[in-house]
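S.K.: heads up, no residue letters with this:
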């Protein structure tokens, strides 16, 4: 290369040096390329200078920048046909057949890894044909252009990295200031949009994340199309995938914390054959930072939930141990479970001593008192008696067809190793309850079983105190108390005193065991024919009594006559009863003693006048 050639290179380098403007590099890199091509054109007296590059997925070359007009480019069709051929050489001279004055000198600008560009310079043939050899000159041109582009690209990359890591620092601050998973996910997407506006990205999260619908979030599913994503999730390592058909490259970055992996960040780069290596470190740091923030947010939410769960258990324990009546206790616990777990139906089912039958406790949802509930109760009764363990079913329709409730949790009530019954919680939607909810229900039932058992025993003891052992009717003392209270609180009432006719003859004929059985039969007939608010009592021996609060005399007589008839018709061996009926209201100024004496007098008359009848008060009326 002669002195003139050296001068041209120095001028070119000087022109290139003027382009080292950081602000221009960051704001408009294309202007720098255009100015560099213009400098080459002016320094070497070229007609036009054009820079070409190729897509990674194919061999089609496209123009990066040019000094030529569109019309001039359209005339030179031969150059595009020879770009691929030129890419195989360091220098390639392409004659223009229809132009006897100009040729193309095509320079391959290569980096260490690959061919980056082809620089096509349209120049006069005489300059290329000089004996001094312009090949060495253009060798220097290629070298200087390559240095310029590499330096510019490095400066651009440094500044981009500076912006990226500055953004990473900002987002890390926001991560540490937020304890909400939704906020963390939003910041991840915001950062990606800002740093990689041309990329596509998704957050692949497990099913138990309740994610906002407006974010690019997908469920992390195990199938053949997500093998790379699952590999990243399981191994907690970066995974890469090249999609030839879509002409894109994908990275899967695990969102990992210290305790586990919480999802996978999927980033898709279009129009590249392999993922850009210079972006891997930043994406890895972003994913790790997000994973740590997600872990902190999740641990915080779990701790809050744990505190709430403990508060629920403590409050429930306090209430259950406050000597509530059984109905009050069941109403309270069912309401708390329904509200805390968003349950549709809540029921408590007790087993009989023999475990052959079940009883739904009052306070349970009304559904459990309907015939439809029998299928559910029978199914879980059998399962729990067999397995002695809790059941958690996300879709009960897989076990039984045509069921109204699909999400079901059933927890046994165990006390000192004895199965007392089970609690059942249901919802119509499948997979409505989480496993954490199931564990909380188990803990709640465990804490409430003792209080429930104590309440049952207490009420059973209370019932035994006021109940006759043989007939299961109330005791006489309980009847006395109810009549005394009714005389104060009510406006009227009817008292029926009952005696089994010729009971001594029954004992003598059939024995005392049959005699006791006859008393039980009459007691059962009484229980079947009075209301829950009425009081049936064993008065003593073969004498029974009924008090009907707020019942008129005529209605009381009707009930007594019905009892006389039913005992006569249904007792085995057949017996009869006699009834004495007395009545009071506010105008009679009765006392307990006068009410009893009139009924006793009426019963005596019934026994003396033929038995098997009803006599009212002082023999004013007699009904056969």
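M.R.: That came in fine, so what should we check first? None of the values given here were measured: they were computed from a predicted structure.
S.K.: alpha carbons only for contacts and neighbour counts from here, please
M.R.: Will do.
S.K.: which one is residue 146 nearest to, not counting chain neighbours?
M.R.: Residue nearest to residue 146 in three dimensions, not counting chain neighbours: residue 109, with 6.1 Å by CA to CA, 6 or more residues apart in numbering.
S.K.: next SSE after the helix or strand encompassing that neighbour?
M.R.: Using DSSP states H and E, residue 109 sits within strand 102-110. Later in the chain than strand 102-110, the nearest helix or strand by DSSP H and E is strand 115-124.
S.K.: Residue 255 versus residue 315, what's the distance?
M.R.: 38 Å (CA to CA, to the nearest Å).
S.K.: Those two - which one has more neighbours?
M.R.: Legend: neighbour count by other CA atoms under 10 Å for residue 315 and residue 255, higher for residue 255 (30 against 13).
S.K.: center of this protein - which residue?
M.R.: In the chain, the C-alpha nearest the mean C-alpha coordinate belongs to residue 434, at 5.3 Å (CA atoms, centre = their mean).
S.K.: Other residues contacting the helix or strand where residue 64 lies?
M.R.: Residue 64 belongs to strand 61-66 when elements are defined using DSSP H and E. Applying CA atoms under 8 Å, 6 or more residues apart in numbering, the external contacts of strand 61-66 come out as 30, 33-34, 37, 48-55, 80, 83.
S.K.: I'd guessed residue 348 sits against residue 426; true?
M.R.: No - Residue 348 is beyond contact range of residue 426, at 12.0 Å (criterion: CA atoms under 8 Å).
S.K.: where exactly do the strands run in the stretch 301-450 of the chain?
M.R.: 345-351, 358-360, 391-393, 407-415, 418-427 (DSSP state E, counting those that start in this stretch).
S.K.: What is the burial count for residue 257?
M.R.: Neighbourhood size, residue 257 [other CA under 10 Å]: 19.
S.K.: let's bring in a second one:
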């Protein structure tokens, strides 16, 4: 009779266990909760607690209980403290165990192998005595089989979930070429699958952005030797921190062309990394490595295309516009926009490389006194080495500078083997420019140097065409053109015709070479005493001229008087000049010829009435001979 009752109990237990397993949708926690509830009912127990053995934590953890508060502290010795002794017990169950006196019966699941779990039962001691060893042993076997099956089922479902995640992530990786998205998906997947773990992406390449992602630089001199070993070897490495009770896995992010970083996964409160998680993380890391490589290659290809477009557009623009100022503005603006530069300067050196000039179009900083420290320092290095400079932290080299530009790129401009100058690009942040940017700048300046040379030669040729070789003033033809343009655009203008008094006597007494020197001295005085918008020109022989666009007659007279005084004091040998001044006002139907003629007549009058005079178109005259 007793055997029949026990058989019915076992059949009922197996039937209920089968119902739980066949439901399929229950989670592991729910299945274990049903198991302890069923045991409580069948054995008429007070409470049933199930402890799972966690080898990687080297202890036991309460997984399910019939208690109303699962967080209540159970008095007595913890099963975790007894795991070693329980493993040595040959029996599958213990009645009134001395190791765990708070319980009346303890089921040791899989006692013949490693202990997989404990069912610890509190019940009436009288009921314990009625339970036969045969019944308890069969209950233990059924519970062990049930736990094994639901754990296998849970692992299968978890494995399926992981690989579904891996499949989803792989699809995501193959649908994007964005580095941020790839890295974000790696972290998102890990957080979803292993919410208790901590993750870091240790990347070996330069990275910017990745806001909110746990990204760190993997530096060659890093103190984390295990991470570096994983990166160098391309193999998974483990690090167990006994003091911190953490186990760390380092999985290399491997592509076909190299290793792009290391995925660091930290398992808390464990003395060794869970082996069943390693394979999934390894597959995720390998998939991520391939995706990172594809994204990196795509990013590089796009950058190369953009770089080629930049060089092509720049070359095309330089070949269509040969004006030097326009060329400089275009180049500097493109560098600022494409390289995120703060200051860009094009510095030209003279033939002996002792002096420099900043070309118009460079940013305003290079025309300040402070810029001279940077220019001189960089010029010295370029002249000595003739090599490009790529400096990540330049501030320590410049003393007394209120603005410190740490990131510096310098590319020499060499044409036909001669150093013409250099392009200087700066930013205040250290290590702001990537090395790829530096290589692109070299290519850009290399392609632009010929255009610079052509622009400079063209403007030099233009200056030669419109400039008198001896005096360096403009030619008469240039003055005629500008004056005719002024007659169309301005409201008025004043013309001064200048002649050196007794110039033939200077040539006869000192020679024509000294006569040329006198002309040069007069031209220099003219250049010093007129505005940049005024035009000084050689009219012919010893006659020079000045045209003042937009200036009234009074201004012309003042400049002529001042020039006559300066020439008298600052020429060697000492000479004097005579000036004829004429003016025009819109509405009088003047032409350049009529204005020239009136000035010529005034000059003739000045020369004929004693010289060293300023005469105004037959109206007034100023006689300087009385002051001699």
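M.R.: Looks like it came in fine. Every value quoted in this text rests on a predicted model; they were computed, and no experiment measured them.
S.K.: Give the buried residues for the strand holding residue 109 of the first structure.
M.R.: Using 16 or more other CA atoms under 10 Å as the burial criterion, the residues of strand 102-110 of the first structure that qualify are 102, 103, 104, 105, 106, 107, 108, 109, 110.
S.K.: Please apply the same query to stretch 368-382 of the second structure.
M.R.: Applying 16+ other CA under 10 Å to stretch 368-382 of the second structure flags 374, 375, 378, 379, 382 as buried.
S.K.: Nearest to residue 563 of the second structure among the residues you listed?
M.R.: residue 375 (38.0 Å; CA to CA).
S.K.: To which residue of the first structure is the closest one aligned?
M.R.: In the first structure, residue 375 of the second structure lines up with residue 377, judged by TM-score structural alignment.
S.K.: Please give me every residue in contact with that match.
M.R.: Here residue 377 of the first structure is in contact with residue 349 (criterion: CA under 8 Å, 6+ apart).
S.K.: go with 10 Å
M.R.: 347, 349, 358, 359, 360, 368, 383, 410, 422, 424 (CA atoms under 10 Å, 6 or more residues apart in numbering).
S.K.: Dump those into TSV; add distance to residue 501 of the first structure as well.
M.R.: Output for the contacts of residue 377 of the first structure, formatted as TSV (distance: CA to CA, whole Å):
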residue	distance to residue 501 of the first structure
347	46
349	43
358	38
359	37
360	39
368	44
383	51
410	53
422	47
424	50
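S.K.: Just the buried ones from these?
M.R.: The buried subset of the contacts of residue 377 of the first structure (16+ other CA under 10 Å) comprises 347, 349, 358, 360, 368, 410, 422, 424.
S.K.: Can you tell me the closest non-neighbouring residue to the alignment partner in the second structure of the first one?
M.R.: Counting by TM-score structural alignment, residue 347 of the first structure lines up with residue 345 in the second structure. Across the structure, with CA to CA, 6+ apart as the measure, the residue nearest residue 345 of the second structure apart from its sequence neighbours is residue 362 (4.5 Å).
S.K.: neighbours of that neighbour, just the number please.
M.R.: For residue 362 of the second structure, using other CA under 10 Å, the count is 23.
S.K.: rewinding a little: and which of the buried ones among the contacts of residue 377 of the first structure is nearest to residue 74 of the first structure?
M.R.: Among those, and counting by CA to CA, the member closest to residue 74 of the first structure is residue 410, at 78.7 Å.
S.K.: The closest one pairs with which position in the second structure?
M.R.: Aligned by TM-score structural alignment, residue 410 of the first structure pairs with residue 410 of the second structure.
S.K.: And its match, how far from residue 314 of the second structure?
M.R.: Taken as CA to CA, the span from residue 410 of the second structure to residue 314 of the second structure is 19 Å.
S.K.: circling back to that earlier point, the match of residue 347 of the first structure and residue 364 touch, don't they?
M.R.: Yes - in this structure, residue 345 of the second structure is within contact of residue 364 by CA atoms under 10 Å, at 8.8 Å.
S.K.: Quick check: neighbours shared by the two?
M.R.: Once CA under 10 Å, 6+ apart is applied, the residues that residue 345 of the second structure and residue 364 both contact turn out to be residue 371.
S.K.: Tabulate the contacts of strand 61-66 of the first structure (JSON lines), appending distance to residue 232 of the first structure, neighbour count and secondary structure.
M.R.: Listed next are these as JSON lines, based on distance: CA to CA, whole Å; neighbours: other CA atoms under 10 Å; DSSP: H, G, I helix; E, B strand; the rest coil:
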{"residue": "30", "distance to residue 232 of the first structure": "38", "neighbour count": "13", "secondary structure": "helix"}
{"residue": "33", "distance to residue 232 of the first structure": "40", "neighbour count": "21", "secondary structure": "helix"}
{"residue": "34", "distance to residue 232 of the first structure": "43", "neighbour count": "17", "secondary structure": "helix"}
{"residue": "37", "distance to residue 232 of the first structure": "45", "neighbour count": "22", "secondary structure": "helix"}
{"residue": "48", "distance to residue 232 of the first structure": "50", "neighbour count": "21", "secondary structure": "strand"}
{"residue": "49", "distance to residue 232 of the first structure": "47", "neighbour count": "25", "secondary structure": "strand"}
{"residue": "50", "distance to residue 232 of the first structure": "44", "neighbour count": "21", "secondary structure": "strand"}
{"residue": "51", "distance to residue 232 of the first structure": "40", "neighbour count": "22", "secondary structure": "strand"}
{"residue": "52", "distance to residue 232 of the first structure": "38", "neighbour count": "19", "secondary structure": "strand"}
{"residue": "53", "distance to residue 232 of the first structure": "34", "neighbour count": "19", "secondary structure": "strand"}
{"residue": "54", "distance to residue 232 of the first structure": "32", "neighbour count": "18", "secondary structure": "strand"}
{"residue": "55", "distance to residue 232 of the first structure": "29", "neighbour count": "12", "secondary structure": "coil"}
{"residue": "80", "distance to residue 232 of the first structure": "43", "neighbour count": "15", "secondary structure": "helix"}
{"residue": "83", "distance to residue 232 of the first structure": "41", "neighbour count": "24", "secondary structure": "helix"}
